[in-house]
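Student: Provide a 3D model corresponding to the input given below.
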Amino acid sequence: MARKKGREISGWLIVDKPAGVTSTAVVGKVRWALDAKKAGHAGTLDPAATGVLAVALGEATKTVSYLTEALKCYRFQVRLGTATTTDDAEGEVIETSAIRPDDAAIRAALGAFVGEIEQVPPQFSAVKVEGARAYDLAREGEAMDLAARPLYVESLEMIARIDADTVELEMVCGKGGYVRSIARDLGRALGSLGHVLWLRRLWSGPFDAEAGISLEEIDRLARSPELDAHLRPLEMGLFDLPEVRATAEGAVRLRHGNPGMVIGAGEYGEEAWASYEGKPVAVGRLMGAELHPSRVFNL
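Tutor: From the prediction side, this is the model:
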C-alpha cells in the first residue's frame, strides 16, 4: 500500500470557516496548504455555518476526541413564524404561523432548553438511519422518526430582538448539539414556528473564531513558513487535562507504550498528559507515580 505523501507536521490550525463550504473541504484545503501528511477536524459545522473550525495536523489528531467533548459557544438568529424542511434558511418553507411572542415570553421559554435536555436531530442531518445518512433519505422525500439524543446546554440567552420576526440568541453547549433543532423546538414551544437564519460558532474549547485564519489567507500563505507560524501546539487539545512531567527514564518508557514515572499532582486513576523537556509525550491514567499511557505522541 502506498504511503500518504506530505510532511510530518503536528499542531492545530484554527480556521474561521466561511459560509458555503463543508468542514471536510476546509480540512482538505488546510492539509494541502500545509503539505501535511495527516489532518482532521474537531466538530463539524454545517456548510451554511461560519466560525471556529479547529483542524488537527499529524499527532494532534490523537487529541481530537478531547476537543470534541469541550463546551462550544454559538451565536445565531432565529426567524419566527416559519418552519422549513432543513430547519434553516436554505430549506423550503413547509408551514407558517402568524403568532409572534413578545420578549418576555421568549426569555421565559429559554429555560426549558438549559441543562440536560433531549433533542431530536433535524431531518437533514448526518445521523445514520439503518446505515444511510438522514440527509440523503430526506432529499429523497423520506420522513424519518429520529430518536431524541441527550445534550448538555450550559446557557441559552437572548442577545437581541432584531424585529418582530427575528431574535438573536447565544448558546453554550456540549457535544452533539443541533442549533437548528433548538430554533425549531423553541418556535413550537412559543406557539409559533422557527428556523435558523444564520449561525456562527464563536469558540470551541480553548479556540476562538476571532483568532482564526480565513480560507483566503490560507490560500495566500499556502506552502510557506508564514502559514506554519499560525500553528498552535498539539497540547492545546489537552487543555482540560492536568499536565505531569515525565522523568527521563519515564519518557523513554512512555514513548514505547509502557507505564512511566512522572512528577506532578493528580488523583489516582485521573486522566492526564505527560510532558518531557517541554514536549507532550503521552496521555494516560495516573496510577500513583506512574502514568499508564493510552495515547503516545511521536514528536
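Student: going forward, measure contacts between C-alpha atoms and count neighbours the same way
Tutor: Fine.
Student: secondary structure element holding Glu245?
Tutor: One correction, residue 245 is Arg, not Glu. In this structure, Arg245 sits in strand 243-246 according to DSSP states H and E.
Student: would you do the same for the sequence below? I want to compare the two.
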Amino acid sequence: MSKPRKPKGRPVSGWLILDKPIDFGSTEAVSKIKWLFKAQKCGHAGTLDPLASGMLPIALGDATKTVPYVMDGRKIYEFKVTWGEERATDDLEGEVTRSSNQRPTEEQIRNLLPKYTGVISQVPPQFSAIKIAGERAYDLARDGETVEIPSREVEIFRLTLLACPDENTAHFEVECGKGTYVRALARDFGRELGCYGHISGLRRTFVAPFGEDSMVPLASLVALETLEDMDERLAALDALLIDTSEALSSLPHLAVNDDQAHRLRMGNPILVRGRDAPVAESEAYATARGKLIAIGEIGQGEFRPKRVFV
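Tutor: A predicted model of the protein is given here:
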C-alpha cells in the first residue's frame, strides 16, 4: 500500500491582505502569494477583476477554512463611471454596444442614488462568474452567446456621489453586501439616466473585517525576494500575516483553557459555564492563548466543534 503524499510547502496559516494592482488577476495573485510564502494551501475571499485594484484578502493554510466568513462580509468600493457608452463587459475591456450624446447633471445623478440604496434587484453582467446551466456566464459571453441571467437581490448600505470632475465622468463610493456587481450599477445608472455608462476605474478599499490600513502592496512583497537568506525572507513575509481568528470577529467568542482546547481538537464538545457564557449560538469560535482552536455551535450548555484548527 502506497503512503499518502506529503503536501508540498510550509504549513503556514493566516491572512494576507493584498493591495492588488491593476492588470493582475486574482488567481494570478493567489499563485504568486503561494509561491512567495512556500505555502501548502492558498485561496482568496472574493474575486477582483484584472482592471480593478485594491483589497484582495488571501488565506493561507488553515485560514482557508474561514474564507466563507470573509466572503459574506460587507465591502466598500470607490469607482468611476464614464458616461456616453455602454460596453459588453460593463468596463473598459469590452466593445461599445450602445452610445449617447446625452449627459446627466449632478442633480440628476444625486436624485437617482436613493433608488439604488437598500435591498435592490440586480441583473449580473454578461461577463460574470454566474453559472448558467453549469457554465460560467463569461465563458458563454466569450463564445458570442447572449444569455438571460436572472436578477437577484443584493444590499446596498451606502451609495455616495464623491465628485463630478467633468460632464463625462462621475466618482462614487459604495458600501455593499455579498454578490453585488459594481459594473452592473454603472450599467444601470447609465440606462436610467438615458446616457449609458461603464466602469472606467474601480478600487476595493474594505472587506469586512479587514480595513484599508491592513493592505500590503504587491511591490512590497516582491521586494523581499531580494533577501538571499530564505529563512530571513520567510520570517519577513510571515510577519505580514494577520491571525486566522481575525476573520471571525463578527462571531461570538469563547476563550478556553489548554485542557478544553485539547478536547476540542479531538472533536469533542466542552461544557460552557459562567454567568456571561452564551446560551445558544449557531456559530461561535474558541481560542486558547490567543490562537484559534475551533468553530462550532453553542447549545444546551455545550460548545460543539464543527471545524478544528491545528
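Student: what residues in the second structure pair up with the strand holding Arg245 of the first structure?
Tutor: In the comparison with the second structure, strand 243-246 of the first structure aligns to the range 253-256 (TM-score structural alignment).
Student: superposed on the second structure, where does the strand holding Arg245 of the first structure end up, distance-wise?
Tutor: In the superposition with the second structure, the aligned residues lie an average of 1.3 Å away from strand 243-246 of the first structure, counting by mean Cα distance after the TM-score superposition for the first structure.
Student: and the next element down the chain from that strand?
Tutor: Sequence order places helix 248-255 as the next helix or strand after strand 243-246 of the first structure, per DSSP H and E.
Student: now do the same contact list for the aligned partner of Arg7 of the first structure in the second structure.
Tutor: For Arg7 of the first structure, the equivalent position in the second structure is taken to be Arg10, counting by TM-score structural alignment. Contacts for Arg10 of the second structure were tallied using Cα atoms under 8 Å, 6 or more residues apart in numbering; they are 37-40.
Student: swap in 7 Å and give it another go.
Tutor: Listed by Cα atoms under 7 Å, 6 or more residues apart in numbering, the contact set of Arg10 of the second structure reads 38-40.
Student: and the gap between it and Thr66 of the second structure?
Tutor: When Cα to Cα, to the nearest Å is the yardstick, Arg10 of the second structure and Thr66 of the second structure sit 19 Å from each other.
Student: correct me if wrong: Pro18 of the first structure contacts Thr50.
Tutor: Yes. Taking Cα atoms under 7 Å as the definition, Pro18 of the first structure is a contact partner of Thr50 at 4.9 Å.
Student: ok, these two, which is more surrounded?
Tutor: Neighbours per residue, other Cα atoms under 10 Å: of Pro18 of the first structure and Thr50, the larger number sits with Thr50, 23 against 20.
Student: how much space between the equivalent of that one over in the second structure and Cys195 of the second structure?
Tutor: Using TM-score structural alignment as the criterion, Thr50 of the first structure maps onto Ser53 of the second structure. For Ser53 of the second structure, the distance to Cys195 of the second structure equals 26 Å [Cα to Cα].
Student: which non-adjacent residue is nearest the residue positioned nearest the centre of the second structure?
Tutor: Residue closest to the mean C-alpha point of the second structure, counted by Cα atoms, centre = their mean, is Gly46 at 3.2 Å. With Cα to Cα, 6 or more residues apart in numbering as the criterion, Gly46 of the second structure has its nearest non-adjacent residue at 5.9 Å, and that residue is Met71.
Student: how much space between the aligned partner of the one you found in the first structure and Ala138 of the first structure?
Tutor: Mapped onto the first structure by TM-score structural alignment, Met71 of the second structure lines up with Thr68. Using Cα to Cα, Thr68 of the first structure is found at 26 Å from Ala138 of the first structure.
Student: for the two, indicate the residue with more neighbours.
Tutor: Set side by side, Thr68 of the first structure and Ala138 show more neighbours around Thr68, with 20 against 17, by other Cα under 10 Å.
Student: how about the helices in the stretch 1-150 of the second structure?
Tutor: Taking DSSP state H, counting those that start in this stretch to define them, one finds helices in the stretch 1-150 of the second structure at 26-37, 67-71, 106-112, 137-142.
Student: could you give me the buried positions within the helix or strand containing Val262 of the first structure?
Tutor: Under the assignment given by DSSP H and E, the secondary-structure element containing Val262 of the first structure is strand 260-263. Buried residues in strand 260-263 of the first structure, counted by 16 or more other Cα atoms under 10 Å: 260-263.
Student: which strands or helices does the longest strand seen in the second structure pack on?
Tutor: The strand that spans the most residues within the second structure, counting by DSSP state E, is strand 152-166. Packed against strand 152-166 of the second structure, as judged by 3 or more Cα pairs under 7 Å, 6 or more residues apart in numbering; DSSP states H and E, are the following elements: strand 118-122, strand 169-176.
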